[in-house]
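Chemist: coords below, sequence missing:
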């Protein structure tokens, strides 16, 4: 995959990349319009997803939902190899059946605050086989390759859902760290985006000093509480707009007291106004800001 292809728009329902590089890149907390699955192969990487920090081992699998803030911290002295899948939620939804929901693995990982699959070797063999065949479809002009690629991708999603469901409530805690106070705070923020979420109100609710709350949040997530809340409100506003809500109503529902503040924050994050975004909904693409923050 060449650099231009990596940094271009996500023009299809799903995409798969196999990347092996040695770069020291510092990412900010961000999110994507699409779901992401990372198959970690080698390197030195710690992945932050919402309030959780995952120290990765070879063939750990990470699921990152499209509304979840995340960032990788990469050791630039080691070769970082991984296979990354991007998929738009609507594509999976279109391929759901009465009995099978292909979005279930993402829903489970979000509900249980558990984004990692660490599998025994015997369960990895089928995943590796499907990934190899899927990557083999890239660039092929053979008859029916596009159909085979879609079928392989859907089969891979079926396998991942089966594995997530099989694990049930079982959680492997090794290599995962989090602060219970910050976890509770993030859950509260996510559930109360329309409310008054000032530092004073939050510190009072959680019986923690302003300084400790701000310092600990930044230490755990790498971003400020204020920035996190703004991004979460913008993510929710875009969801509501995609569902048909007006721009002004979405702004109000997500806790922006002033419409001009909402427009300014939206444009800063996505390089377009909310109304321009609505016009582009049928042309899926990553914003200029998003392109700078893409973590393959």
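Modeler: Looks like it arrived, so ask away. From a predicted model like this one, the values you see are computed outputs, not experimental measurements. Numbering: from 1, shown residues only.
Chemist: Going by C-alpha atoms from here, please, whenever you check contacts or count neighbours.
Modeler: OK.
Chemist: Can you name the next helix or strand after the lengthiest helix in the chain?
Modeler: When the chain is parsed with DSSP state H, its longest helix is helix 145-167. Later in the chain than helix 145-167, the nearest helix or strand by DSSP states H and E is strand 176-177.
Chemist: How far away from the center of its chain is that next one?
Modeler: 18 Å (Cα atoms, centre = their mean, to the nearest Å).
Chemist: With stretch 182-196 instead?
Modeler: The answer for stretch 182-196 is 18 Å, by Cα atoms, centre = their mean.
Chemist: Would you mind listing the outside residues contacting that stretch?
Modeler: By Cα atoms under 8 Å, 6 or more residues apart in numbering, the list of residues contacting stretch 182-196 from outside reads 50-51, 197, 202, 206, 216-217, 220, 229, 232-233, 252-256.
Chemist: try it against this one:
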């Protein structure tokens, strides 16, 4: 990365980043436990979100809710500039307990209605990224400005219909339905009358990840949600399809950089 301006305060992270010659190896599929606003400024790329492929044009805005897998696919190594904002789903709960502002994130199928065009928010994102005031002023600014962005998203979302799912999206949705079951790639492929190799190829084209890497990451994010709600680490691992706790523990630490006990009240250490 050739340039990065990043601020992380109060659960809100905002980044302005530039790669003069982006390397595809440095951009892989990932899943957040927070909402994300991704604002594309320049480059030659596509954005993959849960089986949907979105062409990126100047001022494209992508939204992803917690647990929604996404990645950038570069078509050529042109200058790649973007803003990204991550924040909790609960950000506006103090004045919007019904989460009406968050409906563009929550009230839609997985991987659908992620793409918007709202060029006027670029100045807002720049203001947030480069604000130098005290923490209280920063929190107040971030909350009010992001609430305005959510309002604009909501108005566009009502005119953004859901299309019929493609075969790629059907693969992804089925995997999510079966996520915590005892599954294998062969069993998943059989459901679509595909070979394991055909299923793997189609799935990786759709998500940017091999099936089992995707499944593991999704299970870990779901387990983290359970831990945050007060579930024990052992129970969270079992519910999310991890039959071996030591496997879950190692994968969790590697993925999140912290122990499950950071949230669980009675986790096994």
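Modeler: Alright, I've got the coordinates. Keep in mind it's a predicted model, so treat the numbers as computed, not measured.
Chemist: For the two chains, what TM-score is obtained?
Modeler: The TM-score (TM-score structural alignment, normalised by the length of structure 2) is 0.82; 261 aligned residues with a Cα RMSD of 3.1 Å.
Chemist: on that earlier part again, neighbour-wise, which one of the contacts of stretch 182-196 of structure 1 leads?
Modeler: Neighbour counts for these peak at residue 233, which has 26 neighbours (criterion: other Cα atoms under 10 Å).
Chemist: Residue 106 of structure 2 and residue 225 of structure 2: what is the separation?
Modeler: Noted for residue 106 of structure 2: a distance of 16 Å to residue 225 of structure 2, by Cα to Cα, to the nearest Å.
Chemist: With residue 125 of structure 2 instead?
Modeler: Counting by Cα to Cα, the gap from residue 125 of structure 2 to residue 225 of structure 2 is 28 Å.
Chemist: For those two, indicate the residue with more neighbours.
Modeler: residue 125 (23 against 17).
Chemist: Would you check that that one makes contact with residue 86?
Modeler: No - look at residue 125 of structure 2 against residue 86 with Cα atoms under 8 Å: they stay out of range, at 11.9 Å.
Chemist: is it true that residue 16 of structure 2 lies in a strand?
Modeler: Yes - remark: residue 16 of structure 2 belongs to a strand, assigned using DSSP: H, G, I helix; E, B strand; the rest coil.
Chemist: which one in structure 1 is aligned with residue 191 of structure 2?
Modeler: In structure 1, residue 191 of structure 2 lines up with residue 205, judged by TM-score structural alignment.
Chemist: With residue 246 of structure 2 instead?
Modeler: By TM-score structural alignment, residue 246 of structure 2 lines up with residue 260.
Chemist: you'd agree that match is in a strand?
Modeler: No - applying three-state DSSP, one finds residue 260 of structure 1 to be helix, outside a strand.
Chemist: okay, now it: neighbour count?
Modeler: Neighbour tally, residue 260 of structure 1, other Cα under 10 Å: 11.
Chemist: Report the separation between it and residue 245 of structure 1.
Modeler: For residue 260 of structure 1 relative to residue 245 of structure 1 (Cα to Cα), the value is 18 Å.
Chemist: With residue 145 of structure 1 instead?
Modeler: Distance from residue 145 of structure 1 to residue 245 of structure 1, by Cα to Cα: 39 Å.
Chemist: One more: residue 89 of structure 1?
Modeler: 19 Å.
Chemist: related to what we said a few turns ago, which helices and strands does the longest helix of structure 1 pack with?
Modeler: helix 104-111, helix 121-136 (3 or more Cα pairs under 8 Å, 6 or more residues apart in numbering; DSSP states H and E).
Chemist: closest one to residue 164 of structure 1 among the ones you listed?
Modeler: Across those, residue 164 of structure 1 has its closest neighbour in helix 104-111 (6.0 Å, Cα to Cα).
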